[in-house]
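>>> Sequence first, predicted model second:
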Amino acid sequence: MDEKPWIKCYDKGVPAHIDYPQVPLFYFLEEAARKYPNASCTIFKGATISYKEMNDLTDRLAAGLADLGIKKGDRVGIFIPNTPQFVMAYFAILKLGAVVVSTNPLYTPKEIEHQVNDAGVEIMLVMSNFYNLMKKTQPKTKIRKLVVTNIKEALTPVLSFLFTLTKEKKGGFRIDKAEEDVWMKDLIAAHKPEDKPKVDVSPDDVALFQYSGGTTGISKGAVAMHKNLVANALQIRYWMTDTEDGKETVLMAIPLFHVYGMVAGMLYAMAAGASMAMVPNPRDLKDVLSNIQKYNTTIFPGVPTLYNAINNHPDVLAGKYNLSSIKACISGSAPLLRETKEKFEALTGGKLFEGYGLSEAPTATHCNPMFGENKTGSIGLPFPDVDCRIVSLDDGVTVLSPGEIG
């Protein structure tokens, strides 16, 4: 029996095997800064940060975090929605050899308490509108310091001024910071890129504790090494054959605290030198649609409910938005109905195809081909270098032939 019969069903250009570089995950950011220094890394409500700037900012923030005592192997929390500050925090932590522990902003205090205590988080980077929630939770944890950022720090000067006048207090972003806590912008301002400590970070070092959704009980942390995340990002990059490094724009609407958005969105973008149009709230469909049209986004990882909402949005049906820039969309987290796929592809001219994965993988193991046959109800084909087998339900061992049910 052919060990990997699915390879012959791959789209043209998808390799059966990938040579994975033996590098830490932040290599992608450093390489993108070298190859595409002036290209936008993040785009947020008109404000852009280039790859060179993002690399420098993460070096400076890493230096600041090191001054707070963070060292290799420490677990550091991120409690920030999809904004440039999430990207800064994520890569600054990794550059110190520390471990990212990202928290769902919808968590209750009890859920936050469990996660940070289970992971051993002592420092957390937090968006200011979640600051008071964290201060209430802090006494029941080992968190000794919060590093706070305000969403207006990522806006253009004009929008930042207007935000201060109209939305900062109402949205809960204006806070009275405790003396022991620090502002992220102050940590960055106090350091130069060359202040970043030289830390030996290897592909086998732990990069991430990714907490599961808790569907089978209490949420558990899946451990991912740098090499796991590097491999999965490259598998996704090579799967989408009709894309070009340094020239794509990813609509970053699915949450970055979730491993699907983190890997299929942010890490794919880093590996491909793509820009990320940041959307903090995917339920804000006007913001989602405006970002697609304004920034000509080409890659759009999402979930069926989001694609369906776009399909049925009155302004989309009225032709008020041009969505024709979209090339490729991997759908995850739930089954993709054929009618959702066909309607979205008709509206955009792009390809929408379902993938499958799990936090332990660290996100994706299977995907339907971008151009080949997509079978309704199928999770698709195993990615390059993924081993997969279907075994007998009777003994859980016997490998079955194609067409058999197991």
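That came through, no problem. Residues are numbered from 1 along each chain as shown.
>>> hey, let's count contacts and neighbours off CA atoms from now on
OK.
>>> Tell me the buried residues in the longest helix seen in the chain?
Under DSSP state H, the helix in the chain containing the largest number of residues is helix 51-67. Across helix 51-67, burial judged by 16 or more other C-alpha atoms under 10 Å covers 51-66.
>>> And for stretch 127-145?
Residues Met127, Ser128, Asn129, Phe130, Tyr131, Met134, Thr137, Gln138, Thr141, Ile143, Lys145 are the ones in stretch 127-145 that count as buried (16+ other C-alpha under 10 Å).
>>> and it, how far apart are its ends?
End-to-end span of stretch 127-145 (C-alpha to C-alpha, to the nearest Å): 14 Å.
>>> Presented hereafter is structure B, for comparison with structure A:
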Amino acid sequence: MRDPKIRAFFESIGYPRDWIEEAMKYRPEDSYVAFNPEWAEEQPPLLPNKPIFDIALQRRNSDKIALVCLGREISYRELNDLSDRLANALQSMGVKKGDRVATFLPNCIQHTIAFFAITKIGAICVPNNVMYTPRELEYQLNDSGAKVLITLDSLYPVFERVSKSQVEEVIVTNIRDFAADNANIPKLFDVEKKEIPNTHSLTDLLRDHTSLKEYTGVDPENDLCLMIYTSGTTGRPKGVMSSHKNLWANVWVARYLMGIKENDVDLQIMPTFHCAGWDLAQLPTLYAGGTVILVPLFDAKECLELMQSYRVSVVFAPPTFFIGLMNYPEFKKYDLSSLRIPLSCGAPLPSAVKEQWDKLTGKYLYDGYGLTETNCGGTACLSYPKKRKPGCVGAVTLGEMKIVNDKGEVVPRGVVGEIMFRGFGVAKGYWNMPEETKKTFREDGWLHTGDAGYLDEEDFLHFVDRYKDLIIASGYNIAPYEVESVIMQHPAVKEAAVIGVPDPYRGETVKAFVSLKDEYKGKVSESDIVEFCRQQLAKFKVPKEIEFLDDIPKNPVGKILRRVLKERELQKRG
């Protein structure tokens, strides 16, 4: 922030003066960096001071294709009209500004219509993971206080088994309501359309209601529009409160830093119950006037065919997506030449995966690091066209980043500490959790991430691991991600996960769970993996135990669930 041009930029976008004054105190050798507008693909304008649903309004008279899903296409004109009609229906049910409307939908046209309808009346969209059990759904419905639920009919039985909630109205839709007649419907969502007693049919509501006469006024900076629940990998899921401005920050980053344009086509594989389902890159693509292809469930062949036929140029996806594509036997026959921005997100990107992707496709696989609390890339770190470097997760986006020690003091560059962010992308806090909010969201704007990393001399962030996942063996700190990255370089390995397990002498020791590629099963032993690690890791980091699994447990976004593996180990060891 000492650079006059950077300081002038932050002053021009209305950055708080006390934040700027604090930033001026940091020295070049400190692990502190602010976004530099010279890193952007285009000269970035001011953040829009508008409600997020303006994205649907700005092209309400356009017949260009906005959304594609299961062979069905709808235009910007249809998207705006249909979301207007549903907004009117929700208002007729008594939904008003500030109310929470829960969605229980995969990536589909209905979900995007619902999001814009909910926000047009000033309500808050609360997406629910489509893999939830009744217990998990019940928790989230009760915690959010949602009065309306919009769900697929195939998922309605899950809601039926919820014993208690505040939901008063249920809107149901069949996945085929917005699909081509000959669409290949994922079995998970494919059920015969039937009338469900005491519910409303989405198609009937859209038919019977006219467009809104006026939209609810909102304060973009303070009014909430989206509440995504954290994955619960470190404890009980928390509802992250995002304002309209928070979402605009992320749209701004993807549009101007990544350079998403009107002719871009986004393959939306990140689920819409995750912040990346909206932020990376559905909303930015719609803002730019591009086309979004919504994928309800990952299938390598289907995704490759969509990427080839629709000339997909933008894909934000977890590492497992890229691994899945490369492991598909006919991967090389598909034409991916249109792909301009492939970016790995949602989980750490193993270097072996990036190297293999870059080599096979000739396309640079970008990396990124963000949290639900930062609205993905709103105020986070991304590698982008003008600022990228292999081996790191990227540079700070719209805001500031610093690395601190356990006393909260900024550490020198190159020293590992806790990553902290501040900026317009940082959410407002946790729903109904004032104490948790106070611990994570500081009054001076800084967000505690609970993640470890270090800042290099070129302003790039190097992610180390979650502090809670660090293994301490004989006093040495071992980052599971580093060990996993080495194991992933073995040609036989499909996936790997590393945890610390109790050890009577070392306190903890390293255990690796390894999933082998099909052609290597029965041909590679535990000792082969250990020996491979010995060649590339210090002795204290080498796994002492190896266990082969058919599949590594992951959440629906593709993030490895080390917590699940730890719980299994503790149960096994008594």
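Alright, I've got the coordinates. On a predicted model such as this, the values are computed, not experimentally measured, just so you know.
>>> care to give me the TM-score?
Here the superposed chains carry a TM-score of 0.89, computed using TM-score structural alignment, normalised by the length of the first structure; 386 aligned residues with a C-alpha RMSD of 2.3 Å.
>>> circling back: please tell me which residues of the second structure the very next helix or strand once past the longest helix of the first structure aligns onto.
Past helix 51-67 of the first structure, heading to the C-terminal end, the next element that is a helix or strand (DSSP states H and E) is strand 75-79. Strand 75-79 of the first structure lines up with residues 100-104 of the second structure when matched by TM-score structural alignment.
>>> mean offset of that stretch relative to the first structure (after superposition)
Overlaying the first structure shows stretch 100-104 of the second structure at a mean distance of 0.4 Å from the equivalent residues (mean C-alpha distance after the TM-score superposition for the first structure).
>>> How far off centre is that stretch?
Taking C-alpha atoms, centre = their mean, to the nearest Å, one finds stretch 100-104 of the second structure lying 18 Å from the centre of the chain it belongs to.
>>> go on, stretch 350-360 of the second structure?
21 Å.
>>> Show me what counts as buried in that stretch.
For stretch 350-360 of the second structure, a neighbour-count test (16+ other C-alpha under 10 Å) marks Pro350, Ser351, Ala352, Val353, Lys354, Gln356, Trp357 as buried.
>>> can you give me the helices for the first structure?
Listed in chain order (using DSSP H), the helices of the first structure are 27-35, 51-67, 84-95, 109-119, 131-137, 157-166, 184-189, 226-239, 259-260, 268-272, 285-295, 304-311, 314-317, 338-348.
>>> Which neighbouring elements make contact with the last one?
Contacts of helix 338-348 of the first structure with other secondary structure elements, assessed using 3 or more C-alpha pairs under 8 Å, 6 or more residues apart in numbering; DSSP states H and E, are made with helix 304-311, strand 351-356.
>>> how about the first one, which residues of the second structure does it hit?
Aligned by TM-score structural alignment, helix 304-311 of the first structure falls on residues 319-326 of the second structure.
>>> ok, now the shortest one?
The counterpart of strand 351-356 of the first structure in the second structure, using TM-score structural alignment, spans residues 364-369.
>>> List of residues touching the matching stretch?
By C-alpha atoms under 8 Å, 6 or more residues apart in numbering, the residues outside stretch 364-369 of the second structure that reach it are 341-349, 354, 357-358, 376-377, 380-384, 388, 392-394.
>>> Could you rerun that using 6 Å?
Identification of contacts with stretch 364-369 of the second structure by C-alpha atoms under 6 Å, 6 or more residues apart in numbering yields Pro342, Leu343, Ser344, Cys345, Asp358, Cys381, Leu382, Ser383, Val393.
>>> Residue in the first structure paired with the third one?
It refers to Ser344 of the second structure. Under the alignment (TM-score structural alignment), Ser344 of the second structure maps onto Ser331 of the first structure.
>>> give me every residue that touches that match.
Contacts for Ser331 of the first structure (C-alpha under 6 Å, 6+ apart) come out as Gly302, Val303, Phe353, Glu354, Gly355.
>>> now with 10 Å?
Taking C-alpha atoms under 10 Å, 6 or more residues apart in numbering, we find Ser331 of the first structure in contact with 260, 264, 300-307, 341, 352-356, 367-368.
>>> likewise Thr133 of the second structure?
For Thr133 of the second structure, the contact set (C-alpha under 10 Å, 6+ apart) comprises Val158, Phe159, Arg161, Val162.
>>> If we use 8 Å, what do you get?
Contact criterion C-alpha under 8 Å, 6+ apart gives Val158 as the residues in contact with Thr133 of the second structure.
>>> Translate Pro390 of the second structure into the numbering of the first structure.
For Pro390 of the second structure, the aligned position in the first structure is occupied by Lys375, per TM-score structural alignment.
>>> what about the residue nearest to that match when sequence neighbours are not counted, how many neighbours?
In space, Lys375 of the first structure comes closest to Asn368 once its chain neighbours are excluded; the distance is 8.0 Å by C-alpha to C-alpha, 6 or more residues apart in numbering. Burial measure for Asn368 of the first structure: 27 neighbouring residues, criterion other C-alpha atoms under 10 Å.
>>> What separation do you get for Asn368 of the first structure and Gly77 of the first structure?
Going from Asn368 of the first structure to Gly77 of the first structure by C-alpha to C-alpha gives 34 Å.
>>> Measure how far the longest helix of the first structure is from the centre of its chain, please.
Helix 51-67 of the first structure has its average C-alpha position 19 Å from the chain's average C-alpha position, going by C-alpha atoms, centre = their mean.
>>> now that helix against helix 27-35, angle please.
Angle between the axes of helix 51-67 of the first structure and helix 27-35 is 140 degrees (criterion: axes from the mean of the first three to the mean of the last three C-alpha atoms, to 10 degrees).
>>> before we move on, the earlier item: now the helices and strands packed on helix 338-348 of the first structure in CSV, with distance to Ile93 of the first structure and mean neighbour count?
Written out in CSV, the entries for these read as follows (distance: least, C-alpha to C-alpha, whole Å; neighbours: other C-alpha atoms under 10 Å):
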stretch, distance to Ile93 of the first structure, mean neighbour count
helix 304-311, 31, 18
strand 351-356, 28, 26
